[in-house]
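Enquirer: sequence-free structure coming up:
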């Protein structure tokens, strides 16, 4: 089979430089000049460029047609400049999200949800939605800061009333002791009621176990025993026993006191029960 010969570098160009389309017959004829000086003359049905390139690659190997790669449309550069991580607008919104998640108990991973990100973008296109770990760190810092404020107000309070109650999960799978404090805050000039702790109470719910958790909570928040004027709870025998055991322990440590004083704590009955909030 005759072939075309070209000296020097291989020729490059458009595929239609080597073919001619005959519209009347819907045929495409190869016009490549062979070594004997005659045209190739091979005809192909239609004008599909893929078939034309395949013919050149198979018969006229000295001719190369560069493959054209489709160009992706260039994206227009965004004209929106995002907030810097230390910008007041960025930090204010991050704090608001952390407070919302911390107070509602929602999972922190919600900030990585696609729908949440779209919602925040519709509100402020400049806002960078923080990741889950950053929200957790912000919640931890907010808790430490708020706890410090409450401890300072408790230290300034002259008297404190505590409230206790026990909650049991459905099915009696676990129980929790809630401890709250009510006091007058001289800074805000109003009474405040704070939930200090909500800790699991191991079975059995003896007076000693309850007293130990109460003492642990009082120590954590820096509340001295002489500040507590009243403890409000139900009239359960274990609740009453927990305070009587503390009163007994206090009197045993002193040589001048030989009997327990049930008035060390004022324990209200069921009619005065208060729910910790």
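Expert: Good, I have the coordinates. Predicted, not measured: the structure shown is a model, and the values here were computed from it. Numbering: from 1, shown residues only.

Enquirer: Only C-alpha atoms from now on, for both contacts and neighbour counts.
Expert: Fine.

Enquirer: Now do residue 89 against residue 127, distance only.
Expert: 8 Å (C-alpha to C-alpha, to the nearest Å).

Enquirer: When these two are compared, which one has more neighbours?
Expert: Counting neighbours by other C-alpha atoms under 10 Å for residue 89 and for residue 127 shows that residue 127 has the greater number, 21 against 14.

Enquirer: Residue 197: how many residues sit nearby?
Expert: By other C-alpha under 10 Å, the residues close to residue 197 number 21.

Enquirer: what secondary structure does it sit in?
Expert: Using DSSP: H, G, I helix; E, B strand; the rest coil, the structure places residue 197 in strand.

Enquirer: Which residues does stretch 124-141 contact?
Expert: Residues outside stretch 124-141 that contact it (C-alpha atoms under 8 Å, 6 or more residues apart in numbering) are 80-83, 90, 94-95, 97-99, 102, 108-112, 117, 120-121.

Enquirer: Report the buried residues of that stretch.
Expert: Residues 126, 127, 128, 129, 130, 135, 136, 138, 139 are the ones in stretch 124-141 that count as buried (16 or more other C-alpha atoms under 10 Å).

Enquirer: From start to finish, how long is it in a straight line?
Expert: Start-to-end, stretch 124-141 (C-alpha to C-alpha) is 25 Å.

Enquirer: shared neighbours, residue 89 and residue 127?
Expert: residue 83.

Enquirer: how about residue 177, secondary structure?
Expert: Assignment for residue 177 (three-state DSSP): strand.

Enquirer: which residues does it contact?
Expert: So residue 177 contacts 164, 165, 166, 167, 197, 198, 199, 200, 201, 210, 213 (C-alpha under 8 Å, 6+ apart).

Enquirer: From those, keep the buried residues only.
Expert: Among the contacts of residue 177, the ones that count as buried by 16+ other C-alpha under 10 Å are 164, 165, 166, 197, 198, 201, 210, 213.

Enquirer: for comparison:
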């Protein structure tokens, strides 16, 4: 129970000055408890001892602050232009195209789990992004490389 939320259960005199102590009257039993806005432990203790059910109910509704590790784990991903992100996305495209796999593989929970285990920072591209942009870019790149290779060749032999 936070310091502000515990004071919701007490009436506070209108004439008190911020920082000073005051006697708050419990709205549930009428008991006067001394405290201040800065030091609310007396109010919390009263709620724990005299109105346990209300205290527990209010505590369960409290949002739990995530730990530093949880925050870092959730938020740190490669940026779209990060060399590692680009390298892994290129490998993913070659994997899908090379083995003629369906694009829906990137939507598979098992595949997402595999990629999370491989590199927690990697963001798997969506199926739509793969089909509308990434595969097209890769095919243009491969075509241009092939055209440049053929331009440099003195002769080419095609067998049927």
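Expert: Right, received. Where do you want to start? What you see is a predicted model, and the numbers here were worked out from it, not measured in a lab.

Enquirer: Put the buried members of the contacts of stretch 124-141 of the first structure into a PyMOL selection.
Expert: Selection command for PyMOL covering only the buried members of these, criterion 16+ other C-alpha under 10 Å:
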select buried, resi 90+94+97+98+99+102+108+111+117+120
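
Enquirer: mind checking how far residue 78 of the first structure is from residue 125 of the first structure?
Expert: Residue 78 of the first structure is 11 Å from residue 125 of the first structure, by C-alpha to C-alpha.

Enquirer: just residue 138 of the first structure next, same as before
Expert: 22 Å.

Enquirer: Then residue 69 of the first structure?
Expert: 35 Å.

Enquirer: and what of residue 81 of the first structure?
Expert: 9 Å.

Enquirer: about what we covered before: compile the buried ones among the contacts of residue 177 of the first structure into a markdown table and extend it with columns for secondary structure and distance to residue 243 of the first structure.
Expert: Compiled in a markdown table, those are given as follows (DSSP: H, G, I helix; E, B strand; the rest coil; distance: C-alpha to C-alpha, whole Å):
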| residue | secondary structure | distance to residue 243 of the first structure |
| --- | --- | --- |
| 164 | strand | 12 |
| 165 | strand | 14 |
| 166 | strand | 15 |
| 197 | strand | 18 |
| 198 | strand | 19 |
| 201 | coil | 16 |
| 210 | helix | 9 |
| 213 | helix | 12 |
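
Enquirer: and which of those is nearest to residue 59 of the first structure?
Expert: Using C-alpha to C-alpha, residue 198 is the member of those that lies nearest residue 59 of the first structure, at 85.9 Å.

Enquirer: Aligned to the closest one, what sits in the second structure?
Expert: Aligned by TM-score structural alignment, residue 198 of the first structure pairs with nothing in the second structure.

Enquirer: Report how many residues lie close to residue 180 of the first structure.
Expert: Counted with other C-alpha under 10 Å, residue 180 of the first structure comes out at 23.

Enquirer: all helices in the second structure, in order from the N-terminus.
Expert: Using DSSP state H, the helices of the second structure run over residues 3-6, 41-50, 52-60, 68-75, 83-98, 109-118, 127-129, 135-152.

Enquirer: In TSV, list those along with distance to residue 29 of the second structure.
Expert: Shown next, in TSV, are the helices of the second structure (distance: least, C-alpha to C-alpha, whole Å):
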stretch	distance to residue 29 of the second structure
helix 3-6	15
helix 41-50	9
helix 52-60	12
helix 68-75	40
helix 83-98	61
helix 109-118	53
helix 127-129	60
helix 135-152	69
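
Enquirer: winner for burial among the ones you listed?
Expert: Per-stretch averages of neighbours, counted by mean count of other C-alpha atoms under 10 Å, single out helix 41-50 among these, with a mean of 16.

Enquirer: Distance from the chain centre to that helix, please.
Expert: Helix 41-50 of the second structure sits 35 Å away from the centroid of its parent chain (C-alpha atoms, centre = their mean, to the nearest Å).

Enquirer: do stretch 123-140 of the second structure as well
Expert: The chain centre lies 24 Å from the centre of stretch 123-140 of the second structure; the measure is C-alpha atoms, centre = their mean.

Enquirer: what about it, start to end distance?
Expert: End-to-end distance (C-alpha to C-alpha), stretch 123-140 of the second structure: 23 Å.

Enquirer: Repeat that for stretch 46-66 of the second structure.
Expert: 28 Å.

Enquirer: now stretch 175-187 of the first structure: which residue numbers in the second structure?
Expert: Under TM-score structural alignment, there's no match for stretch 175-187 of the first structure.

Enquirer: Ignore what I typed, I meant stretch 30-42 of the first structure.
Expert: So stretch 30-42 of the first structure sits over no part of the second structure, by TM-score structural alignment.

Enquirer: ditto for stretch 213-230 of the first structure
Expert: So stretch 213-230 of the first structure is aligned with nothing, judged by TM-score structural alignment.

Enquirer: that older thread, which one of the helices of the second structure lies nearest to residue 32 of the second structure?
Expert: With C-alpha to C-alpha as the measure, helix 41-50 is the member of those nearest residue 32 of the second structure (9.6 Å).

Enquirer: what packs against the closest one?
Expert: With contacts defined as 3 or more C-alpha pairs under 8 Å, 6 or more residues apart in numbering; DSSP states H and E, the packing partners of helix 41-50 of the second structure are helix 3-6, strand 32-35, helix 52-60.
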